[in-house]
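> here is a sequence together with a model predicted from it:
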Amino acid sequence: MTTLPSSSPASPASADASQSTSAAPAVPPRRRALVPRGRFAFVTGILSWTLLIASTLFWCALLFPLALLKLALPFAAARRRIDPLLNGIATAWISGNAGWFAWIQREPWDIRGHQELRYADWYLVNCNHQSWADIFVLQRALNRRIPLLKFFLKQQLIYVPVIGLAWWALDFPFMKRHGKAELRRNPALRRQDQETARRACAKFSLVPTSVMVFAEGTRFTAAKHAAQASPYRHLLKPKAGGLAVALNAMGDKFRSLIDVTIVYPQGAPGFWDLACGRAGPVLVRMRQLPVPPSFCNADYGSDKAFRTEFHHWLARQWEAKDAEIDALTPPRRG
């Protein structure tokens, strides 16, 4: 594991956070949009959907034969050669999508903090979650700057036509979600999820990979925020389990944890807004945080002292993130 020369995230006023929140975001001047706005936004959205579907089918047609080859040759030596090809196909798909979405947006996106990232390395990425558009924002902001992002997905998503098989071929981990009541009745289910994540991370250790986690576990809404009685203004309470398991499984591989904050000053857009070219301004802030060496060997499931320490470590990050979002969000009128 590489030790980064960055300050500890022990305080919301850390150097990394203060640099990104000390001044108002300098958004570049607007450029002329490719497509008309207003009543033609619907046509833009349909065209975006059509291009996305066509691009997905094209790249999946190239991906599936390699996936079958990997299935027939389940050896580490074969995976080291086939996985980069599969990841390269997915990266090309993302580049095409990102290029189109960037072209139809009215406002340029303001992305900062990505300068020191390296493509040929391992990263753990943590981000706040507001909309399905977040995934496209992350892919555009980090594509070709770090290895392909691998998400933890709900088990049901493997049945999504075409793309579900693509996620499987790319080794995206599929997790079963269990409610608190179900876990209380059968605590062994928690261990099953941890073992699934651990096996997925073991595959990631063969070639450089970026493991992506939305620590909130779900998209932010005002109703969820109120139901949780979240202590944060702009965030739900973070769930530590996924991060802890990833660190325990391959923490010594990660160069750093990339803490990403996405802010939509005009409100979080849905995917349809993004497809129609009306996502509004998008601000992305990143900072690299060192991975504490002790986190790479501790067992989150059985070590109560470690769980307490890990929750405090994540809470400090969430306090800094909440303050950063507050600084980048314009005050509401009225």
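Looks like it came in fine.
> going forward, measure contacts between C-alpha atoms and count neighbours the same way
Fine.
> centre-most residue in this structure?
M212 (4.3 Å; C-alpha atoms, centre = their mean).
> and what about that one, helix, strand or coil?
strand (DSSP: H, G, I helix; E, B strand; the rest coil).
> which residues are in contact with it?
124-126, 149-152 (C-alpha atoms under 8 Å, 6 or more residues apart in numbering).
> for F172, see how far away it is.
According to C-alpha to C-alpha, to the nearest Å, M212 stands 10 Å off from F172.
> list the helices and strands the helix or strand hosting I94 packs on?
Element membership for I94, per DSSP states H and E: helix 76-104. Applying 3 or more C-alpha pairs under 8 Å, 6 or more residues apart in numbering; DSSP states H and E, one finds that helix 76-104 makes contact with helix 41-72, helix 133-142.
> next, the buried residues of it.
Neighbour-count burial for helix 76-104 flags 79, 82-84, 86-91, 93-98, 101-104 (criterion: 16 or more other C-alpha atoms under 10 Å).
> structure B:
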Amino acid sequence: MLRILPGPLQGVIMALLLVINTLFWAVPLFALVLLKLLTPPRGQLRSRMSRAVAWVAQRWAMMNTVFGGALLDYTIDARIDADLHPDGQYLVCANHQTWNDIFVLMATFGRRAPFFKFFLKQELIWVPVLGLAWWGLDYPFMKRFSAEQIRRNPALKGKDIETTKRACQRYRDQPVMILNFLEGTRFTPAKHERQQSPYTHLLKPKAGGFAFAMSAMGPKLNALLDVTIVYPDGACGFWDFLCGRMHRVTVDVRQLEIPAAFFVDSYETDAGARARFQQWISALWRDKDDRITALLAEAGPR
């Protein structure tokens, strides 16, 4: 345990361990990425290389959680009501409060499910080491355009949708867990107030990208996983986590059935289908908001 050390020293040691672990696994990962570039874009060989890259990434994640679990003073109360398999295909929707959510999800799912992928802002491709790793793992990089940019150049409209569809088509023949933070950003009280969100603990969900991912993956999806992350003592930043200031996390995972119509309806062109999907997401989000309230009350003060 590092908890006997001053917080900042804990943070430095943990950060160093995570950097060393990242650089260690980056060597085989980048070697596989280079080999992957030499394979035909479609076919079994490319699919096998993608699986190999994901295998390396999952081992990197496992070692991160081993360090955290062994050296820091926190507990994750993982409540998983779902049938998970490493070779499955899952679509995940989760609330988002801090960068620690990623670490918590790595620890929660471990090897029980495929290594997760999520949509990233295009600027993150320039993050040292990780940017190239995410690219090799087929993470879709999204470039969002403002209403003003689309007005000046209408051809930009729908570019994110095209990226979503292309990415999901690549995943159809390999194990995958696609993670989507429906709020589109981390929850903060300021954002909550600015949005005038109707939810107590959540920002308004953005249904579009989730709908396109669901449609592109199709009925081959094994399940939709609804993940609720709760920090009973309040969410903290990643540096605070490394310094040992995160102590309790509850992760509630439910397996939900996807209405069959969502696989065939056109969210983009059918206004009725779009309204039905948004109503479904709103109901899901209201239920999640109530569940967060209940989980916080159950946990009580530390």
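Yep, it's here. Note that the structure is predicted; figures quoted are calculated from it, not measured.
> what span of structure 2 lines up against the helix holding I94 of structure 1?
The aligned range for helix 76-104 of structure 1 in structure 2 is 43-71, by TM-score structural alignment.
> ok, now stretch 290-307 of structure 1?
Counting by TM-score structural alignment, stretch 290-307 of structure 1 corresponds to 257-274 in structure 2.
> any residues touching that stretch, and which ones?
208, 211-212, 214-216, 218-219, 223-224, 277.
> do that again at 6 Å, thanks
215, 218 (C-alpha atoms under 6 Å, 6 or more residues apart in numbering).
> kindly check the end-to-end length of that stretch for me.
Start and end residues of stretch 257-274 of structure 2 are separated by 18 Å (C-alpha to C-alpha).
> again with stretch 126-133 of structure 2
For stretch 126-133 of structure 2, the end-to-end distance is 11 Å (C-alpha to C-alpha).
> just the buried positions in that stretch, please.
Neighbour-count burial for stretch 126-133 of structure 2, with 16+ other C-alpha under 10 Å as criterion, is recorded at 131-133.
> going by distance to P189 of structure 2, which of these wins?
Among those, G131 lies closest to P189 of structure 2 (C-alpha to C-alpha), at 29.6 Å.
> show me what contacts that closest one?
Counting by C-alpha under 6 Å, 6+ apart, G131 of structure 2 has contacts I125.
> quick one: map it onto structure 1.
Checking TM-score structural alignment: G131 of structure 2 goes with G164.
> next one: M142 of structure 2
In structure 1, M142 of structure 2 lines up with M175, judged by TM-score structural alignment.
> is it true that its match touches K154?
Yes. The criterion here is C-alpha atoms under 6 Å, and M175 of structure 1 meets it with K154 at 5.1 Å.
> so for these two, which residue has more residues nearby?
Neighbours per residue (other C-alpha atoms under 10 Å) separate M175 of structure 1 from K154, with M175 holding more: 17 against 12.
> distance of that one relative to L257 of structure 1?
22 Å.
> number of nearby residues for I135 of structure 1?
16.
> map it across to structure 2 for me.
Per TM-score structural alignment, I135 of structure 1 is aligned with I102.
> SS state for the aligned partner of K288 of structure 2 in structure 1?
In structure 1, K288 of structure 2 lines up with K321, judged by TM-score structural alignment. Per three-state DSSP, the local secondary structure of K321 of structure 1 is helix.
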